[in-house]
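Visitor: Return a 3D structure for these sequence lines:
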Amino acid sequence: MATNTISVLPIPPCCRKTQNYPLSHPPSLKPGILVTSFIGTKLSIRPTSHRRRSTAASASAALSRLPTPKQGDSSEEPPKWSARAIKALVMGELEAHKLCYRQTGTESLLLGILVEGTSLAAKFLRANGITIFKVQDEIVKLLGKGNLFNRSPSTPPLTKPARRALDWAVDEKLKSGESGEITATYMLLGIWSVKESAGHRIMATLGFDDEKAKELAESKNKDVILSIK
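Guide: Below is the predicted model of the structure:
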């Protein structure tokens, strides 16, 4: 019985014949096109390093879109957004884009916090039965699906309610007088503070209330510790 073989293209200039390898000892796969003789299909193999670079670039660009405290007369450095909060914004923008929305609203920020998944805010939401799938369903119920023919920007700009939620997070961090970063917990509480926003309405529909907001606010220090790890 013939042994199945695979071929890797492109072939080095010095070789004109297809190089065959037994499947039991495949060659190391490098960027190029993989041709399988027993399937007859071509698969592209591309390096993944550019994905890591693009993710880092997205996070860096997202930081410029987040409001930051202005340096006042105090000698202390103003607080910065945590890495988890920045990633939550990036994930929120991505979810808005996937839903074909032209802007990133509070509902997308809420979804971004859950998609990021590792912050205290995300864990608190899940512990209270607020999951990615439930939020996605409520977003579609409330706002409908975006128009597939109305192309969404790759990074949909923030809506006014979303900006207000993020501004609230910054102001509240400064009022607290606490050290550390502006975390996803502040972002989530900021969404809840904008009463007329889609994010607030979805949270309320799924059982979030002022008592839960108070409970989450009291655990903000844990989120600061979590962001350091």
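Visitor: Could you use CA atoms for every contact and neighbour count after this?
Guide: Noted.
Visitor: Nearest residue to the residue most central in space within the chain in space, ignoring adjacent ones along the chain?
Guide: Centroid-nearest residue in the chain: M91, 2.0 Å away (criterion: C-alpha atoms, centre = their mean). Excluding the flanking residues, the one nearest M91 by C-alpha to C-alpha, 6 or more residues apart in numbering is G112, at 4.5 Å.
Visitor: Share the number of residues neighbouring the one you found, please.
Guide: 26 (other C-alpha atoms under 10 Å).
Visitor: where exactly do the strands run in the protein?
Guide: For the chain, the strands defined by DSSP state E cover 5-9, 21-22, 32-36, 42-45.
Visitor: Following up with a second sequence; could you model it the same way so I can compare the two?
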Amino acid sequence: MAARILSFLPIPTASSRSSAPVKSMSSLSPPLSHHAVRLRSFLIAIPISVAPSLLFPRPSLRSAASVVSILPTAKPERASAEKLPRWSLRAIKAFGMAELEARKLKYPKTGTEALLMGILVEGTSETAKFLRANGITVFKLREETVKLLGKSDMYFFSPEHPPLTEPAQRALDWAVDEKLKSGGDGEITTAHLLLGIWSEKESAGHKILASLGFDDEKASELAKSADKDIVMKYR
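Guide: Here you go, the predicted structure:
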């Protein structure tokens, strides 16, 4: 369609430009190339309301979500496993928020503490609601994280996607293993992720949770509803 519009647009000739009197300094600029003239005419011909969507189409959220159905794993044989359960969209979003939290704190890696913050920043999962109901908020997590790990150098900048620490990676793999053990259909949820963090006894995430009153009893209570993570649907 664009090619047809371009082919019928009038193109100024060299003779018409040379015969016109010079009325301003703008006319002294070098003449546009053949392709530049066509492109300018094309852009002028397109309505303003149509041009942005035509020239810069937005990617489909549905296709973007399908690309990130598997979070990082330390077990490469899982990458090609077709029957491997997928992470819920809320868990995937929580993981993205965890990377962002690590960057905000200028940490070089995404640790279990950042995964915890990611769950609460995402905020809409049953796990996030459970944590808030027990007095655990993202503000308290950030405060306890700085107390435990300290502040990063103000001149340090985290990478765009801070790599996972070993405890954080084990927490993700634990969540997948636990879902496989339980069997049945469904996705790996933020509850599985939180319980994976809790399983890493020496991790910063476990220590922070414990300092805020989370214990094995609450972990058992959360495990009973681990599969109840409402799936987000993109329109």
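Visitor: Give the equivalent position in the second structure for the residue nearest to the centre of the first structure.
Guide: Superposed on the second structure with TM-score structural alignment, M91 of the first structure falls opposite M97.
Visitor: if I look at its match, how far off is H34 of the second structure?
Guide: Plainly put, M97 of the second structure is 48 Å away from H34 of the second structure if you go by C-alpha to C-alpha, to the nearest Å.
Visitor: same thing with L115 of the second structure?
Guide: 55 Å.
Visitor: Looking at these two, which is more packed in?
Guide: Counted by other C-alpha under 10 Å, L115 of the second structure and H34 do not tie: L115 has more neighbours, with 29 against 11.
Visitor: so what's the more buried one closest to, chain neighbours aside?
Guide: A98 (4.8 Å).
Visitor: ok, back up a step: I'd like the strands of the first structure written out as TSV, with mean neighbour count added.
Guide: Listed next are the strands of the first structure as TSV, based on neighbours: other C-alpha atoms under 10 Å:
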stretch	mean neighbour count
strand 5-9	18
strand 21-22	14
strand 32-36	17
strand 42-45	12
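Visitor: got the ones you listed as JSON lines, with distance to M187 of the first structure columns?
Guide: Output for the strands of the first structure, formatted as JSON lines (distance: least, C-alpha to C-alpha, whole Å):
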{"stretch": "strand 5-9", "distance to M187 of the first structure": "49"}
{"stretch": "strand 21-22", "distance to M187 of the first structure": "54"}
{"stretch": "strand 32-36", "distance to M187 of the first structure": "43"}
{"stretch": "strand 42-45", "distance to M187 of the first structure": "39"}
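Visitor: of all those, which lies closest to A213 of the first structure?
Guide: strand 42-45 (47.2 Å; C-alpha to C-alpha).
Visitor: Now do the closest one: distance to the chain's middle.
Guide: Averaged C-alpha coordinates place strand 42-45 of the first structure at 28 Å from its chain's average position (C-alpha atoms, centre = their mean, to the nearest Å).
Visitor: so what secondary structure elements neighbour it?
Guide: strand 32-36 (3 or more C-alpha pairs under 8 Å, 6 or more residues apart in numbering; DSSP states H and E).
Visitor: List of residues touching the strand it packs on?
Guide: Defining contact as C-alpha atoms under 8 Å, 6 or more residues apart in numbering, one finds that strand 32-36 of the first structure is touched by T5, I6, S7, V8, L9, P10, T41, K42, L43, S44, I45, R46.
Visitor: Considering those residues, which is situated nearest to K80 of the first structure?
Guide: R46 (35.6 Å).
Visitor: And for the closest one, the neighbour number?
Guide: 12.
Visitor: same check, this time on S88 of the second structure
Guide: Around S88 of the second structure there are 21 residues (other C-alpha under 10 Å).
Visitor: Now check the first structure for the residue matching it.
Guide: That one, S88 of the second structure, aligns with S82 by TM-score structural alignment.
Visitor: Only the buried residues of stretch 210-229 of the first structure, if you could.
Guide: By neighbour count with 16 or more other C-alpha atoms under 10 Å, stretch 210-229 of the first structure contains the buried residues L216, A217, K220, N221, D223, V224, S227.
Visitor: In JSON lines: those residues, plus distance to K141 of the first structure.
Guide: Output for those, formatted as JSON lines (distance: C-alpha to C-alpha, whole Å):
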{"residue": "L216", "distance to K141 of the first structure": "27"}
{"residue": "A217", "distance to K141 of the first structure": "29"}
{"residue": "K220", "distance to K141 of the first structure": "31"}
{"residue": "N221", "distance to K141 of the first structure": "35"}
{"residue": "D223", "distance to K141 of the first structure": "31"}
{"residue": "V224", "distance to K141 of the first structure": "34"}
{"residue": "S227", "distance to K141 of the first structure": "33"}
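Visitor: and which of the residues you listed is nearest A165 of the first structure?
Guide: A217 (14.9 Å).
Visitor: Not counting sequence-adjacent ones, nearest residue to whatever residue of the second structure lines up with the closest one?
Guide: Matched by TM-score structural alignment, A217 of the first structure corresponds to A223 in the second structure. Counting by C-alpha to C-alpha, 6+ apart, the nearest residue to A223 of the second structure once its immediate chain neighbours are dropped is A191, at 7.0 Å.
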